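# The sequence isn't on hand, but the structure is:
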């Protein structure tokens, strides 16, 4: 029976271009990095709580270098991969690892079940995967603003996002044991839609859909700005929520 290829929702080239742009922005000014900082801190807290001390680790997607530095300080040998060079939908060349950490990366691959299988295959027996990604429910005000910008025929401008139930099913499908999927909210206040978009560009979190939408026209952009600020609090700021899913599983 012929196996169908997964639908091509995301573009690796657009994803890599966004990553390159983020690195330039990070080097030129005091750029936003709070999403990745939150993910890194969470991973370190989990490892400390579990008292898990991996000998060999693969870190994917941490362009800050903070996680690798911290793990090396704890005695781990760490390999680092970034989303410009690593294709999660293909087998990993190195390994096996005692721990693989993926940050803000797996939510934008076309074959997520296949990517999870490849990550599991790269683990030692008794090894663990921790994968953090932006989950469903994130950026609700931005989504409303995009619909308001083009009320008649809104273009696809934002990613489909994985929810808790789907992530749990995918971890089971990839044969992880003792798998756990949990979520938490990271709330950030913005004075304008433009500031939010700038922060997303800083952190390589903008769209990498395979079918890129055309730029918003002047009138549509103003509608989006007005709709975003319609939810502003008494300080004139709109609070957005990043729902961060963390997938944890073991290879037993």
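Thanks, I have the structure now. Predicted model, so just to flag it, every value in this text is computed and none were measured.
# C-alpha from now on. contacts and neighbour counts both.
OK.
# where do the strands sit along the stretch 101-250 of the chain?
Counting by DSSP state E, counting those that start in this stretch, the stretch 101-250 of the chain has strands at residues 123-134, 177-190, 238-251.
# can I get those strands in JSON lines with distance to residue 3 and mean neighbour count?
Formatted as JSON lines, the strands of the stretch 101-250 of the chain follow (distance: least, Cα to Cα, whole Å; neighbours: other Cα atoms under 10 Å):
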{"stretch": "strand 123-134", "distance to residue 3": "26", "mean neighbour count": "22"}
{"stretch": "strand 177-190", "distance to residue 3": "26", "mean neighbour count": "16"}
{"stretch": "strand 238-251", "distance to residue 3": "26", "mean neighbour count": "21"}
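# of these, which approaches residue 161 most closely?
Nearest to residue 161, of all these, is strand 123-134, at 7.1 Å by Cα to Cα.
# Geometrically speaking, which residue is the centre of the chain?
Centrality entry for the chain: nearest residue to the mean C-alpha point is residue 104, 2.1 Å, by Cα atoms, centre = their mean.
# From what I see, it and residue 37 are in contact.
No. Assessed by Cα atoms under 8 Å, residue 104 is found out of contact with residue 37, at 11.0 Å.
# For the residue nearest to the centre of the chain, give me its contacts.
Going by Cα atoms under 8 Å, 6 or more residues apart in numbering, residue 104 touches 36, 61, 131, 132, 133, 134.
# Next one: the last one from residue 103, what distance?
When Cα to Cα, to the nearest Å is the yardstick, residue 134 and residue 103 sit 9 Å from each other.
# again, but for the fourth one
Residue 132 is 5 Å from residue 103, where distance means Cα to Cα.
# who touches both of the two?
When Cα under 8 Å, 6+ apart defines a contact, the residues bordering residue 132 and residue 103 alike are residue 39.
# one more structure, for comparison:
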């Protein structure tokens, strides 16, 4: 299936792990580490996590899972580029919600010494992509990381955190397992993801059934992401937004690919089935409102990229308020004097 991908970017500034063992020697989570400063668990239950695990396991068992990896591989490579931009090596790194290992395959052992990869889907871990970095696969939930405090030099996450029920807690867990001066580099789907599909389904369902149900999962707003990172304890934050547009032959091919990616909706309030007439109407609306001249239809994936550091005394800090020795007015006079000097030459 031929797909054409376009991308736009917007910037907005803003020792050895201990792993609990399960039955039969398979490593799995028994309890989560306490987030720094967190004493109350915020009980949110938006997504059916067991269903999401089944969806990801089903996708990983497909005869040709690489057929549907194009988006996750692209985002994984962009995260790797950001890691290469950081002028240091990372002896021990963690990938939270790794899937089939879409980040590790783009890194080398000169940059990352050892990689721990965690995911809720055991089949994704079993079918992980090859890499020259020594890796350890751990069956674990993003909200309950089974590692000690101050363990990893680098934590990464690609297109996984949008399915977490309690994102603030997950970010606190990531901050907890990072070493001081460690860095978190992640990416997750943003609020405008698949807006074409969402609008088409809502219009068709309203017209055919007199109302609509949510068929696209809710996403975090970019304005909230920087605040959540700061509240989790990260500093020197950077958040930027990518828009990746992929063209499909039609709406049904898009939905097939979403299922193959393991990205089907798992919200508790989802509607299990859509009437055939509603689906046909939605496909027609999609093509009419958003279709390209060649007959294909676009799908927009908005990607939030984030970078945050764990505090360390060696990090540069802003000067204290009121410590300046020159006012802005004097700086303006200095610029005028320099301009006059250049003219006199």
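Yes, it's here. Only a predicted model underlies this, so the values are computations on that prediction, with no experimental measurement involved.
# How close are the two chains, by TM-score?
Here the TM-score for the pair of chains, by TM-score structural alignment, normalised by the length of structure 1, is 0.92; 250 aligned residues with a Cα RMSD of 1.9 Å.
# rewinding a little: of the contacts of residue 104 of structure 1, which pair is most distant in space?
Across these (Cα to Cα), the longest gap, 13.1 Å, separates 61 and 134.
# Can I get the strands of the stretch 101-250 of structure 1 in JSON lines including distance to residue 219 of structure 1?
Listed next are those as JSON lines, based on distance: least, Cα to Cα, whole Å:
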{"stretch": "strand 123-134", "distance to residue 219 of structure 1": "30"}
{"stretch": "strand 177-190", "distance to residue 219 of structure 1": "21"}
{"stretch": "strand 238-251", "distance to residue 219 of structure 1": "21"}
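# Figure out which of these is closest to residue 97 of structure 1.
Comparing the strands of the stretch 101-250 of structure 1 by Cα to Cα, strand 123-134 comes nearest, at 4.7 Å.
# so residue 6 of structure 2 sits right up against residue 298, yeah?
No. Residue 6 of structure 2 lies out of contact with residue 298 (Cα under 8 Å); the separation is 9.8 Å.
# List the buried residues of the one helix or strand residue 57 of structure 2 maps to.
If you go by DSSP states H and E, residue 57 of structure 2 is part of helix 49-60. By neighbour count on 16 or more other Cα atoms under 10 Å, the buried set for helix 49-60 of structure 2 is 49, 52, 53, 54, 55, 56, 57, 58, 59, 60.
# In structure 1, which residues correspond to it?
Mapped onto structure 1 using TM-score structural alignment, helix 49-60 of structure 2 spans residues 12-23.
# ok now the matching stretch, how far from the chain's centre?
13 Å (Cα atoms, centre = their mean, to the nearest Å).
# Trace residue 127 of structure 1 over to structure 2, please.
Using TM-score structural alignment as the criterion, residue 127 of structure 1 maps onto residue 182 of structure 2.
# What of residue 205 of structure 1?
Using TM-score structural alignment, residue 205 of structure 1 pairs with residue 263 in structure 2.
# show me the contacts for its match.
55, 56.
# measure it to residue 89 of structure 2 for me?
33 Å.
# can you pull out the helices in the stretch 101-250 of structure 1?
Remark: helices assigned in the stretch 101-250 of structure 1 by DSSP state H, counting those that start in this stretch are 112-121, 140-149, 164-173, 193-202, 218-229.
# which one of the ones you listed lies closest to residue 57 of structure 1?
Closest approach to residue 57 of structure 1 among the helices of the stretch 101-250 of structure 1 (Cα to Cα): helix 112-121, 12.0 Å.
# who touches that closest one?
Contact with helix 112-121 of structure 1 is made by 88-92, 96, 100, 106, 109, 129, 170-171, 173-176, 251, as judged by Cα under 8 Å, 6+ apart.
# Let's see that with 7 Å instead.
Applying Cα atoms under 7 Å, 6 or more residues apart in numbering, the contact partners of helix 112-121 of structure 1 are 88, 89, 90, 91, 92, 106, 170, 174, 251.
# The second one reaches residue 106, doesn't it?
No. Distance between residue 89 of structure 1 and residue 106: 9.6 Å, which falls outside the contact criterion (Cα atoms under 7 Å).
# Quick check on the two: which one has the bigger neighbour count.
residue 106 (23 against 18; other Cα atoms under 10 Å).
# quick one: which of the helices of the stretch 101-250 of structure 1 is nearest residue 65 of structure 1?
Residue 65 of structure 1 sits nearest to helix 193-202 of all the helices of the stretch 101-250 of structure 1, at 15.7 Å, using Cα to Cα.
# in that closest one, what's buried?
Buried-residue list, helix 193-202 of structure 1, by 16+ other Cα under 10 Å: 193, 196, 199, 200, 201, 202.
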